[in-house]
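Visitor: structure here, sequence nowhere to be found:
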């Protein structure tokens, strides 16, 4: 009897492996949620819907985008961290996901340990734009006006600790620039208020602002990429405007709750990778000025850890706290 018990015990790891593999082959058998921590209409929402639509077609089950805005993405992240690790709840993240640890005291989840990386999807450039009624037409104008009117010239971002906010803080520090951060609960409301003239400037993704710039409802000031954006070729880069060290982009990735079986992680990643590698999807992303990365779970995990170290150190150094 003892020998039989030992034999069954030795088989248990193999049986578990087979069970996970069988679940991955059957997955998904019901709708999947793709949660994001920002309201509809922003760049994260646009990217999430592209990915969800492609996965829905591949899996023949709905992949439902669920916007859970608020607290800089913390509400959505906590929801997913506490969800069952079965592949039926995913989270579309940007870099702010990993910097929230430095911004918030007593964060109710760990941005790294409580999640399993799935796919590094894409990145979009960051651009400084102005309401057309604002008198600045160039970056030099913005600097001059901000210095002449300390803490009066406001710029909108998608939230405290966002890549846009950190890029602006870097500029403020290196240029001794006393401008005023106006934080929003996502890119869409920040965009709307800049178009309406509530705030004169905004740091947002080119994906969001390109249609408004083309329509003359916003003025492009400078884009934070080495080369000009093909969507806004008339807008100079920060380097062309005298700031060669200002380069910034927002990256987007898909993660799942920690403990999600590895075969399911690999299945989701493989299906996202195949979708991103089609001509139709490449064209769709290019139309949004989004560069497809198509990174593996390991590559996304490495990026998350590196961004945590890099930006968290800057956040603590500058004393930035969530409002």
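Guide: In hand now; what should we look at? Since the model is a prediction, treat every value here as computed from it, not as a measurement.
Visitor: going by C-alpha atoms from here, please, whenever you check contacts or count neighbours.
Guide: Noted.
Visitor: what's the helix or strand where residue 255 lies in contact with?
Guide: With the criterion set as DSSP states H and E, the secondary-structure element containing residue 255 is strand 249-257. Among residues not part of strand 249-257, those counted as contacts by C-alpha atoms under 8 Å, 6 or more residues apart in numbering are 44, 47, 80-85, 87, 89-95, 114-126, 163-164, 205, 224-225, 265, 300.
Visitor: the helices in the stretch 51-200 of the chain, which residues?
Guide: Under the criterion DSSP state H, counting those that start in this stretch, helices of the stretch 51-200 of the chain are mapped to 74-81, 96-103, 139-148, 163-175, 187-196.
Visitor: mean neighbour count and distance to residue 286 added to these, as JSON lines?
Guide: What follows is the helices of the stretch 51-200 of the chain, written out as JSON lines (neighbours: other C-alpha atoms under 10 Å; distance: least, C-alpha to C-alpha, whole Å):
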{"stretch": "helix 74-81", "mean neighbour count": "22", "distance to residue 286": "28"}
{"stretch": "helix 96-103", "mean neighbour count": "24", "distance to residue 286": "23"}
{"stretch": "helix 139-148", "mean neighbour count": "16", "distance to residue 286": "26"}
{"stretch": "helix 163-175", "mean neighbour count": "19", "distance to residue 286": "21"}
{"stretch": "helix 187-196", "mean neighbour count": "22", "distance to residue 286": "20"}
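Visitor: would you turn these into JSON lines with distance to residue 36?
Guide: As requested, those are exported to JSON lines (distance: least, C-alpha to C-alpha, whole Å):
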{"stretch": "helix 74-81", "distance to residue 36": "6"}
{"stretch": "helix 96-103", "distance to residue 36": "10"}
{"stretch": "helix 139-148", "distance to residue 36": "33"}
{"stretch": "helix 163-175", "distance to residue 36": "16"}
{"stretch": "helix 187-196", "distance to residue 36": "13"}
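Visitor: what's the closest of those to residue 291?
Guide: Evaluated over the helices of the stretch 51-200 of the chain, closeness to residue 291 peaks at helix 163-175, with 16.5 Å, by C-alpha to C-alpha.
Visitor: now for the closest one, which elements pack on it?
Guide: Helix 163-175 sits against strand 201-205, strand 249-257, with contacts defined as 3 or more C-alpha pairs under 8 Å, 6 or more residues apart in numbering; DSSP states H and E.
Visitor: tell me which residue lies nearest the centroid of the protein.
Guide: Nearest to the geometric centre of the chain sits residue 94, at 1.9 Å (C-alpha atoms, centre = their mean).
Visitor: find the nearest non-adjacent residue to that residue, please.
Guide: Here the nearest residue to residue 94 in space, its sequence neighbours aside, is residue 252; by C-alpha to C-alpha, 6 or more residues apart in numbering that works out to 4.7 Å.
Visitor: below is structure B, check it against A:
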């Protein structure tokens, strides 16, 4: 064997040893996972749908994984700051991203994202689908969509609405709603659903469109009133509230969702453990009771199913934005 062949043979042996060592390390880390506290990053404001969902699931997740669950909010830029933080985190399963529907829209809103939503993060599971509600402050003289449309023509300054940020489901749904009603409304974006909800309760904005997970408690508490459900069917949490379709907007169907991702490169066994833990948490009787109260639909999808769903959501909203000429801030 000549020198060149011997050198190549040695290099191949070295690479094989390195790959074996890396594989062995990944297997060891996967088998030991988790052995320290796990952080869930909420990329939106505290008090919104994601934060509420994370805090509801945390005790059951802690039981399933056997480690403390720490919830940390990193809001800003429609959720892209927190998402970028997780995308740049070590792919070891100890930093988990919980996202709202804005995640699938952001690539169409922010043209220079510091990460690739579909390459730098690995889908884990879609947790739930959440009905969207049009809600108003109690002093607004409108109790349904037709009355809202009539009010928009007489109210000084017109109707304004708050949202959890540009590109959120509430923003896009409101733009579709005003197009279908033939009215104009002014968008007032906030950094998350919590602040948007507070603004409407306080009368700073006329209406908002947000998920049942945070609106239903405020409606039942007498702080807000519901004008419509925007999904295909009424929500069991508020059976008296008619859908937009029932109020004359044929086939109007917009809902929200919450899902979980981890940094790309996270070993598959760890992704599967996280998926199984969330699935177990969603079967907890206390969690299921709260979900039913809020009208949420438990999904608990696989990683592959959630990945396919994200692609469909991205394509759907890209089309809606283009066809309706929606201007995003």
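Guide: Looks like it arrived, so ask away. All values derive from a computational prediction rather than experimental measurement.
Visitor: any idea what the TM-score comes out to?
Guide: Here the superposed chains carry a TM-score of 0.92, computed using TM-score structural alignment, normalised by the length of structure 1; 323 aligned residues with a C-alpha RMSD of 2.2 Å.
Visitor: re earlier: what subset of the contacts of strand 249-257 of structure 1 is buried?
Guide: 44, 47, 80-81, 83, 85, 87, 89-95, 114-126, 163-164, 205, 224-225, 265, 300 (16 or more other C-alpha atoms under 10 Å).
Visitor: residue 271 of structure 1 and residue 57 touch, don't they?
Guide: No: because the distance of 10.4 Å does not satisfy C-alpha atoms under 8 Å, residue 271 of structure 1 is recorded as not touching residue 57.
Visitor: give me the more crowded residue out of those two.
Guide: residue 271 (17 against 12; other C-alpha atoms under 10 Å).
Visitor: quick check: the gap between that one and residue 265 of structure 1.
Guide: Here the distance between residue 271 of structure 1 and residue 265 of structure 1 works out to 10 Å (C-alpha to C-alpha, to the nearest Å).
Visitor: one more: residue 214 of structure 1?
Guide: As for residue 214 of structure 1, its distance to residue 265 of structure 1 is 40 Å (criterion: C-alpha to C-alpha).
Visitor: before we move on, what about residue 58 of structure 1?
Guide: 16 Å.
Visitor: likewise for residue 170 of structure 1?
Guide: In this structure, residue 170 of structure 1 lies at 36 Å from residue 265 of structure 1, with C-alpha to C-alpha as the measure.
Visitor: ditto for residue 207 of structure 1
Guide: When C-alpha to C-alpha is applied, the distance between residue 207 of structure 1 and residue 265 of structure 1 equals 28 Å.
Visitor: what's the answer for residue 19 of structure 1, then?
Guide: From residue 19 of structure 1 across to residue 265 of structure 1, the span is 14 Å (C-alpha to C-alpha).
Visitor: what of residue 224 of structure 1?
Guide: If you measure residue 224 of structure 1 against residue 265 of structure 1 using C-alpha to C-alpha, the figure is 33 Å.
Visitor: same check on residue 218 of structure 1?
Guide: Computed with C-alpha to C-alpha, the distance linking residue 218 of structure 1 and residue 265 of structure 1 is 41 Å.
Visitor: over to residue 31 of structure 1?
Guide: Taking C-alpha to C-alpha as the measure, residue 31 of structure 1 falls 16 Å from residue 265 of structure 1.
Visitor: please apply the same query to residue 179 of structure 1.
Guide: Taking C-alpha to C-alpha as the measure, residue 179 of structure 1 falls 43 Å from residue 265 of structure 1.
Visitor: skipping its backbone neighbours, what lies nearest residue 247 of structure 2 in space?
Guide: Distances taken as C-alpha to C-alpha, 6+ apart put residue 145 closest to residue 247 of structure 2, at 7.0 Å, once the chain neighbours are dropped.
Visitor: for residue 249 of structure 1, same thing?
Guide: Using C-alpha to C-alpha, 6+ apart and skipping the chain neighbours, the partner closest in space to residue 249 of structure 1 is residue 125 (4.4 Å).
Visitor: before we move on, what about residue 21 of structure 1?
Guide: By the measure of C-alpha to C-alpha, 6+ apart, the closest residue to residue 21 of structure 1 outside its immediate chain neighbours is residue 263, 5.8 Å from it.
Visitor: burial measure for the aligned residue in structure 2 for the one you found, as a count.
Guide: Matched across to structure 2, residue 263 of structure 1 falls on residue 269, judged by TM-score structural alignment. Counted with other C-alpha under 10 Å, residues neighbouring residue 269 of structure 2 total 16.
Visitor: what helices or strands is the helix or strand encompassing residue 269 of structure 2 leaning on?
Guide: Assigned by DSSP H and E, residue 269 of structure 2 falls within helix 268-281. In this structure, helix 268-281 of structure 2 makes packing contacts with helix 49-65, strand 121-137, judged by 3+ C-alpha pairs under 8 Å, 6+ apart.
Visitor: next, format these as TSV and append distance to residue 315 of structure 2.
Guide: Compiled in TSV, these are given as follows (distance: least, C-alpha to C-alpha, whole Å):
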stretch	distance to residue 315 of structure 2
helix 49-65	23
strand 121-137	17
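Visitor: show me what the residue nearest to the centre of structure 1 lines up with in structure 2.
Guide: Aligning on TM-score structural alignment places residue 94 of structure 1 opposite residue 100 in structure 2.
Visitor: from residue 189 of structure 2, how far out is its match?
Guide: The separation that residue 100 of structure 2 has from residue 189 of structure 2, given C-alpha to C-alpha, amounts to 16 Å.
Visitor: equivalent analysis for residue 267 of structure 2, please.
Guide: 38 Å.
Visitor: okay, those two: which has more neighbours?
Guide: Here residue 267 of structure 2 and residue 189 are set side by side on neighbour count (other C-alpha under 10 Å), and the busier one is residue 189, at 21 against 16.
Visitor: touching, the more buried one and residue 163? I think so.
Guide: Yes: with contact taken as C-alpha under 8 Å, residue 189 of structure 2 and residue 163 are classed as touching, separated by 5.0 Å.
Visitor: thank you kindly, that will do.
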